[in-house]
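Visitor: Fold the stuff below for me.
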Amino acid sequence: MTSHLEHANFTVSDPDATAAWLCEVFGWEIRWAGPAISGGYTVHVGTPAGYLALYRPANPLQPGDDSYTRLGGLNHVGVVVEDLDTTEARVKAAGFLPHNHADYEPGRRFYFDDGDGIEFEVVAYDD
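Guide: So this is what the prediction gives:
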């Protein structure tokens, strides 16, 4: 039996706004939205095969420390795309600044940070 990642769950300031730009940039769809644990609210956004659960607690939280310097931190989320250049244009149109471009085997990539400080790696693999 082969395993695969079904979803990851993040705490964000505005699940609806985050889901909207994820749909625009990556062509994903909202799979579900509704009440969540402890009076919070969650939006599931992604594909039929996997998704990101975007959670907002009932009481707003403040951003934490840099994830790369804390044990258990989320360092980045990797998303594979077919057309890196088109996706980068969508990232810019969504108001985010791409950085750390790299071209090495097995593909090309760039990174960007969203409004909540979550870093995304966008990669297109060579065929």
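Visitor: CA only for contacts and neighbour counts going forward, please
Guide: OK.
Visitor: Name all residues that make contact with residue 5.
Guide: Residue 5 is in contact with residue 50, counting by Cα atoms under 8 Å, 6 or more residues apart in numbering.
Visitor: now do residue 82
Guide: Taking Cα under 8 Å, 6+ apart as the definition of contact, the neighbours of residue 82 are 124, 125.
Visitor: at 10 Å instead, please
Guide: For residue 82, the contacting residues are 123, 124, 125, 126, taking Cα atoms under 10 Å, 6 or more residues apart in numbering as the criterion.
Visitor: Another sequence for comparison is provided below:
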Amino acid sequence: MPLEHINITVPDPKASAATLCELFDWHIRWQGEAKNNGFTVHVGDDESYLALYAPSYTLNPEAERYHHVAGLNHVGVVVNDIDAVEAQVIAAGYSRTDREDYEPGLRFYFEGPDGIEFEVVQYD
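Guide: Reported below is the predicted structural model:
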């Protein structure tokens, strides 16, 4: 079964969604009031999305990635033209951390909005 969505807590869902729409050619599927008097934006394509959620209270900083149970390590996004997406990522002010070509495809990583690491993958 395909994955439908992932829900991530961020400080400003609208700003994060705008950036991700620009980088990945996504669209806002839904936005509105959410749990704990918060606000959520669903951003993605027609098949899957990220739910970007902000509660009404002050958020605590993230624990170090890859070092705690149930931590979000990175979000993988499949693209058709990795070079074009990489150029958009760099133009938006983000730095690529790794670019690798191994089975099953070419990939690079970058730390995007809200410190979330993204893995961008193009399959042959």
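Visitor: circling back to that earlier point, for the contacts of residue 82 of structure 1, which single residue is the most surrounded?
Guide: Of all the contacts of residue 82 of structure 1, the most densely surrounded is residue 123 (23 neighbours; neighbours counted as other Cα atoms under 10 Å).
Visitor: Would you agree residue 74 of structure 2 is in contact with residue 110?
Guide: Yes - assessed by Cα atoms under 10 Å, residue 74 of structure 2 is found in contact with residue 110 at 9.4 Å.
Visitor: So what does residue 14 of structure 1 match up with in structure 2?
Guide: In structure 2, the residue matched to residue 14 of structure 1 (TM-score structural alignment) is residue 12.
Visitor: Distance of its match relative to residue 67 of structure 2?
Guide: 25 Å (Cα to Cα, to the nearest Å).
Visitor: more neighbours, these two?
Guide: Neighbours around residue 12 of structure 2 and residue 67, counted as other Cα under 10 Å, are more numerous at residue 12. The numbers are 17 against 10.
Visitor: Which residue is the nearest non-sequential neighbour of the match of residue 14 of structure 1?
Guide: Counting by Cα to Cα, 6 or more residues apart in numbering, residue 54 is the residue found nearest to residue 12 of structure 2 once chain neighbours are left out, at 6.5 Å.
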